[in-house]
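[1] here are the coordinates; sequence isn't available:
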């Protein structure tokens, strides 16, 4: 079964971002950057997992808590992308960086307005 777009911007964006992170992490692994690839893979895919879990929140507090975790994971993902860029070990696609920043902005907005 393939992913079906939900029409919910944060759910869909975080899912496709996770897919892009998986592909990018595989490229890092091909260059033998296993540790940083695994760190990035964990944080980058956790964003979408927590966003999806938030949709089944049992309360508003639970919903905001899950999105808060997703926000922390997005910030960690941004950190790993910064490390990769700063050390120049591998090229970080601008689209990956932009998508991460967009997710952070969306998550902040949703949490503030919930």
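    Arrived safely, thanks for sending. Bear in mind the structure is a predicted one, so any value in this text is a computation, not a measurement.
[2] From here on, just use CA atoms for contacts and neighbour counts.
    OK.
[3] by contact count, what packs against the lengthiest helix in the chain?
    In the chain, with assignment by DSSP state H, the single longest helix is helix 60-87. Judged by 3 or more CA pairs under 8 Å, 6 or more residues apart in numbering; DSSP states H and E, the packing partners of helix 60-87 are helix 34-54, helix 94-112.
[4] Against that first model, consider the following:
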């Protein structure tokens, strides 16, 4: 399996490259800007989690990744519904699949970290 640091960075880049293909128009701009913001936060906050000062800090940073990945998926779903181009729909579906996989891994990591934290005490 790909290293999560590289995988979340790739997700950020793939979302940015996708957003560059979306028409620059009033109805898309807000969603594109939000997707760029939250998808970049996925990669940045996962990276920050790897430098956490404690288990609690690690969990806290992963919770941010969880929220931002879920938000990325939300904006991808909106773009999937309002976009008319079939080629972009295929790309959105791939990004959604990756976003959901990242989200599932992060949720599992949070559960594991919490269980490990409880078992230490």
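    Looks like it arrived, so ask away. These figures come from a predicted structure and were not determined experimentally.
[5] if we can go back for a sec, what's the most buried one of the helices and strands packed on helix 60-87 of the first structure?
    Highest mean neighbour count among those (mean count of other CA atoms under 10 Å): helix 34-54, with a mean of 21.
[6] In the second structure, which residue range corresponds to that helix?
    Aligned using TM-score structural alignment, helix 34-54 of the first structure spans residues 29-49 in the second structure.
[7] I'd like to check the angle between the longest helix of the first structure and helix 94-112, please.
    Angle, helix 60-87 of the first structure to helix 94-112, by axes from the mean of the first three to the mean of the last three CA atoms, to 10 degrees: 150 degrees.
[8] sorry, back to before: for the helices and strands packed on helix 60-87 of the first structure, which one sits closest to residue 87 of the first structure?
    Of all these, it is helix 34-54 that lies closest to residue 87 of the first structure, at 11.6 Å by CA to CA.
[9] Please enumerate residues in contact with the closest one?
    With contact meaning CA atoms under 8 Å, 6 or more residues apart in numbering, helix 34-54 of the first structure is reached by 10-11, 14-15, 17-19, 21-22, 25-26, 28-29, 62-67, 69-71, 73-74, 76-77, 80-81.
[10] Just the buried ones out of those residues, please.
    Buried members of those, scored by 16 or more other CA atoms under 10 Å, are 10-11, 14-15, 17-19, 21-22, 25-26, 28, 63-67, 69-71, 73-74, 76-77, 80-81.
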